[in-house]
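Engineer: predicted model and sequence below, questions to follow.
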Amino acid sequence: MGGGEFAELRAFMMIAETRSFREAAGRLGVTPSALSRTIKRLEGRLGHRLLNRTTRSVSPTEAGQLLYARLLPAVASLEEAVDDTLARRGDATGTVRLNLPRLAAEVLLMPRLAEFAALHPGIHLDIVLDDALSDVIGSGSDAGIRPQEMLEKDMIAVRLTPPFRNTVVGTPGYLAKHGVPQSPQDLKRHLCINYRWADSRQPYRWPFGGPDGPFEINVEGPFSVNDTGLLKEAALSGTGLACLSEPMVALHVVRGELVEVLEPWSKRYAGFFLYHPSRRQTPPALRALIMFLTESQASRGPAAPG
């Protein structure tokens, strides 16, 4: 396909989307009369009338609708390829408002912020920590990071991490004093540090998996917090047992500062995904962030928070 033929198809796509010769011409930087001649050449070459024209409106004919449907994925793929190339150059500019829970920030974002800033000096990240997992788009964010189980419908989702588990942990000192629980039911005899969603008065029910399927239990303890960072610090202080995501405590378990208990009952989650409204409307700055996170995860894996 020559450049002229591609330009004709691009002109047709623009008219089909805007339903206006004048608006399409403005977007393409040509006059309406020149655009009309372009469409006539395309129709003559294909042997089909592609557009119904009246003095007030423009709409695709049946042949035009079929052509548009066939062209749409191809054009989207070309646009994506061009955008990906530009994103890798570091030329993208703009602000990306990203909503994510603290765990995702600690594991995925914070260890690599300096590298991203160096690669993309024209992008400003507006980071919103949100353990309440509120409506990302409704809150004015461009994208969100969530566990797959909490993704909003009709969104483009991009995997960022492999699956991970929820885990119950305590310090060696706490377990030496209070004993090691052998089943989730034993937690009734332990001091458990509750987590409470920021927008709820109800404490978090600890999730588990078993031979009969997943289940949840209520636990009791000396206090509740609505911040996972404080929850981890409380567990590290020896106050009691805490239920936290595996990536958040992995380094502390390796160091011997925390001990995992009830491992056979750990509930498994599908992992973290970044999601946003529409692939075709993805701003270059957001596309650059998505590419950076997916490529860095593929090469390094998730970083363990300290």
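Structural biologist: Perfect, thanks for sending it.
Engineer: all contacts plus neighbour counts: C-alpha atoms, from now on.
Structural biologist: Fine.
Engineer: give the buried residues for the longest helix anywhere in the chain.
Structural biologist: Secondary structure of the chain read by DSSP state H shows that its longest helix is helix 62-89. Within helix 62-89, the residues that count as buried by 16 or more other CA atoms under 10 Å are 64, 67-68, 75, 80, 83, 87.
Engineer: how far away from the center of its chain is the helix or strand following it?
Structural biologist: For helix 62-89, the following helix or strand on the C-terminal side (DSSP states H and E) is strand 94-100. Distance of strand 94-100 from the chain centroid (CA atoms, centre = their mean, to the nearest Å) equals 11 Å.
Engineer: structure B:
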Amino acid sequence: MLRENLNDFLGFLAVAREQNFTRAAAKLGVSQSALSHAIRGLEARLGVRLLARTTRSVATTPAGERLLRTIGPRFDQIEAELADLSELRDRPAGMIRITAGEHSAETVLWPALKKLLPTYPDIKVELVVDYGLTDIVAERYDAGVRLGEQVAKDMIAVRIGPDLRMAVVGSPSYFARRPLPKRPQDLTEHNCINIRLPTLGGIYAWEFEKRGRALKVRVDGQLIFTNLALRLNAVRDGLGLAYMTEDQVEADIASGRLIRVLEDWCAPFAGYHLYYPSRRQPTPAFAVLVEALRYRTR
């Protein structure tokens, strides 16, 4: 095998796994045109078509699927062996890829990373903010962050944050026009700021619990968001009621900028956990990160 084929094989693996030239090129740090040219050259040298391209998708041909099955695991093994060599270094080193939601990234991961990374300059972290329940094995992440109740049983889970609690809040200007809800069902009469989560395939139903009684309420309103900052801005501006984690709005509640309702219906629940495959052999760099994130009650 010619040595120049190696990079082309890596390019093919990236496209085959992503099923998309744009995402594969971004992952490899090359231009889409250069990647496409490299794979065409690889196909010409091998004398077979590896990818079936359309205007909307990319799929492997039978030859491409066979090549993916045979060389993919071998390249993964080489990559893992190279990562293991970091054990011989004086300092932990290497790239760690993590997928997490926006709230956990801001409140748990970032505070730990900004303290850790200056101490370990050879550790690199790629943090991808994603609300989907990503398959970290298929997407080749080292770890993910989810709420404790969402972690699969075959994963190792490390608690990295305290229990959480939700809060329903509205501004004084909003409640000047509307009565305070006394029970969750009253929310159907209010203008609520909704959340769309890809894990649910639609609008999130607000969850409540009181004395063991669980309740989900599908609310309605003029606004639907997928990010935290816009939801917080909207509720502060009096455009509706919001369902936020307690830590996001506690300062606004204390200052009187927001009013909390239905507090007795918002029970604590398991906080964030870092999770990764049980068969994964942690590198020194990953082990350092886990210890930096591990939650310790104070």
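Structural biologist: That came through fine. Keep in mind that what you see is a predicted model, and the values were worked out from it rather than measured.
Engineer: circling back: let me have the buried residues of helix 62-89 of the first structure in JSON lines, extended by distance to residue 120 of the first structure.
Structural biologist: Rendered in JSON lines, the data for the buried residues of helix 62-89 of the first structure read as follows (distance: CA to CA, whole Å):
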{"residue": "64", "distance to residue 120 of the first structure": "41"}
{"residue": "67", "distance to residue 120 of the first structure": "38"}
{"residue": "68", "distance to residue 120 of the first structure": "35"}
{"residue": "75", "distance to residue 120 of the first structure": "26"}
{"residue": "80", "distance to residue 120 of the first structure": "19"}
{"residue": "83", "distance to residue 120 of the first structure": "14"}
{"residue": "87", "distance to residue 120 of the first structure": "9"}
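Engineer: what's the neighbour count on residue 276 of the first structure?
Structural biologist: The number of residues packed near residue 276 of the first structure is 23, by other CA atoms under 10 Å.
Engineer: in this structure it contacts residue 146, no?
Structural biologist: No: look at residue 276 of the first structure against residue 146 with CA atoms under 8 Å: they stay out of range, at 11.0 Å.
Engineer: looking at the buried residues of helix 62-89 of the first structure, which is nearest residue 263 of the first structure?
Structural biologist: Within these, distances to residue 263 of the first structure taken as CA to CA reach their minimum at residue 87, with 42.1 Å.
Engineer: next, work out how far apart the closest one and residue 8 of the first structure are.
Structural biologist: Applying CA to CA, to the nearest Å, one obtains 27 Å for the distance of residue 87 of the first structure from residue 8 of the first structure.
Engineer: circling back: helices or strands up against the longest helix of the first structure?
Structural biologist: For helix 62-89 of the first structure, the contact count by 3 or more CA pairs under 8 Å, 6 or more residues apart in numbering; DSSP states H and E identifies helix 3-18, helix 284-300 as packing neighbours.
Engineer: redo those as TSV? Include mean neighbour count and distance to residue 190 of the first structure.
Structural biologist: Below are those laid out as TSV (neighbours: other CA atoms under 10 Å; distance: least, CA to CA, whole Å):
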stretch	mean neighbour count	distance to residue 190 of the first structure
helix 3-18	16	63
helix 284-300	17	37
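Engineer: output these as TSV; include the columns distance to residue 28 of the first structure.
Structural biologist: What follows is these, written out as TSV (distance: least, CA to CA, whole Å):
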stretch	distance to residue 28 of the first structure
helix 3-18	8
helix 284-300	20
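Engineer: out of the ones you listed, flag the one nearest residue 120 of the first structure.
Structural biologist: Each of those was checked against residue 120 of the first structure via CA to CA, and the shortest separation belongs to helix 284-300, namely 8.1 Å.
Engineer: tell me the angle of the closest one relative to helix 62-89?
Structural biologist: Angular relation of helix 284-300 of the first structure and helix 62-89 on a 0 to 180 degree scale: 60 degrees, by axes from the mean of the first three to the mean of the last three CA atoms, to 10 degrees.
Engineer: packing partners for helix 284-300 of the first structure?
Structural biologist: In terms of contact count using 3+ CA pairs under 8 Å, 6+ apart, helix 284-300 of the first structure is assigned the packing partners helix 62-89, strand 94-100.
Engineer: any chance of these in JSON lines, plus distance to residue 241 of the first structure?
Structural biologist: Rendered in JSON lines, the data for these read as follows (distance: least, CA to CA, whole Å):
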{"stretch": "helix 62-89", "distance to residue 241 of the first structure": "44"}
{"stretch": "strand 94-100", "distance to residue 241 of the first structure": "25"}
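Engineer: nearest to residue 4 of the first structure, of the ones you listed?
Structural biologist: helix 62-89 (15.6 Å).
Engineer: mind checking how far the closest one is from the chain centre?
Structural biologist: With CA atoms, centre = their mean, you get 23 Å for helix 62-89 of the first structure.
Engineer: quick check: angle from that helix to helix 3-18?
Structural biologist: Between helix 62-89 of the first structure and helix 3-18, the angle formed by their directions is 100 degrees, by the same axes, to 10 degrees.
Engineer: aligned to residue 218 of the second structure, what sits in the first structure?
Structural biologist: In the first structure, the position corresponding to residue 218 of the second structure is occupied by residue 218, as judged by TM-score structural alignment.
Engineer: how near is that match to residue 264 of the first structure?
Structural biologist: Following CA to CA, the distance that separates residue 218 of the first structure from residue 264 of the first structure is 19 Å.
Engineer: spit out the contact partners of the equivalent of residue 197 of the first structure over in the second structure.
Structural biologist: When the structures are aligned by TM-score structural alignment, the residue of the second structure matched to residue 197 of the first structure is residue 197. For residue 197 of the second structure, the residues meeting the contact criterion (CA atoms under 8 Å, 6 or more residues apart in numbering) are 131-132, 203-204, 226.
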